[in-house]
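In: compute the structure for the input listed below.
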Amino acid sequence: MGIIWYILIGIVAGFIAGKIMRGGGFGIIVNLIVGIIGGVLGGWIFGFLGFHTTSILGSLLTSVIGAVVFLWILSLFQRPKVDHP
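Out: Below is the predicted model of the structure:
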């Protein structure tokens, strides 16, 4: 049952991070990938700062924060959009 919770938390975290950073989700597969990477990154960041979560809500918060940081890092590598008349 644990892996199902990780997948669900990853999907929800990726969706929430997509809403925060871009204003919309990316689709279920990309949300899952962003959420999983965000969970790992958030866990590393929180562990580095000395914080540890044990509940599902704490894991979701950690994953969302990590996913937002991940999307922000990705946005640094995108070229700026240029509007042409």
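
In: from now on I want contacts and neighbour counts done on CA atoms only, so please keep to that.
Out: OK.

In: point to the residue nearest the middle of the protein.
Out: By CA atoms, centre = their mean, the chain has its centre lying nearest to A67, at 1.9 Å.

In: so what touches the helix or strand encompassing it?
Out: Assigned by DSSP states H and E, A67 belongs to helix 56-76. Contacts to helix 56-76, defined as CA atoms under 8 Å, 6 or more residues apart in numbering, come from residues 9-10, 12-14, 16-18, 20-21, 34-43, 45-46, 53.

In: run this one through as well so I can compare:
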Amino acid sequence: MHLNTESLLVILLVGVVAGWLAGQIVRGAGFGLIADMAIGIVGALIGSWLLPQLHIALGSGIVPATANATIGAIILLLIISVVRGGGRRNFWRR
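Out: Predicted structure coming up:
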């Protein structure tokens, strides 16, 4: 697979947006721009694997890709929070 500059910029943009959204949804999970981007990109990988396993199809395009990455990033942030000892409380913003 060959990525051109435009594809790479779209992937990074989706990663930044998804990481930021997940950080806003999950309490105390914002890690800064670079870490949020990495969490968003890893979240996109998690979401693109997990959602088809659950027979969930969001569609194609940038908005469904961002939603998919955000769902994966939220799952990743919840796992990070549990591993770091945050427990199950105080995940969601009120």
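
In: let me see the TM-score of these two.
Out: Once superposed, chain against chain, the TM-score is 0.85 (TM-score structural alignment, normalised by the length of the first structure); 81 aligned residues with a CA RMSD of 1.8 Å.

In: hang on, the earlier thing: quick one: map the residue nearest to the centre of the first structure onto the second structure.
Out: Using TM-score structural alignment, the partner of A67 of the first structure in the second structure is A73.

In: how much space between that match and A65 of the second structure?
Out: Look at A73 of the second structure and A65 of the second structure: by CA to CA, to the nearest Å, they are 12 Å apart.

In: circling back to that earlier point, and the residue nearest to the centre of the first structure, how far is that from L61 of the first structure?
Out: Look at A67 of the first structure and L61 of the first structure: by CA to CA, they are 10 Å apart.

In: pull the number of nearby residues for the counterpart of G58 of the first structure in the second structure.
Out: Aligned by TM-score structural alignment, G58 of the first structure pairs with P64 of the second structure. Around P64 of the second structure sit 13 other residues, with neighbours defined as other CA atoms under 10 Å.

In: can you get me a residue count around the equivalent of G43 of the second structure over in the first structure?
Out: Under the alignment (TM-score structural alignment), G43 of the second structure maps onto G38 of the first structure. Counted by other CA under 10 Å, the residues lying close to G38 of the first structure total 27.

In: and the helix or strand encompassing G38 of the first structure, how far out from the chain's middle?
Out: G38 of the first structure belongs to helix 28-49 when assigned by DSSP H and E. Offset of helix 28-49 of the first structure from its chain centre (CA atoms, centre = their mean, to the nearest Å): 5 Å.

In: same check on stretch 51-69 of the first structure?
Out: The chain centre lies 9 Å from the centre of stretch 51-69 of the first structure; the measure is CA atoms, centre = their mean.
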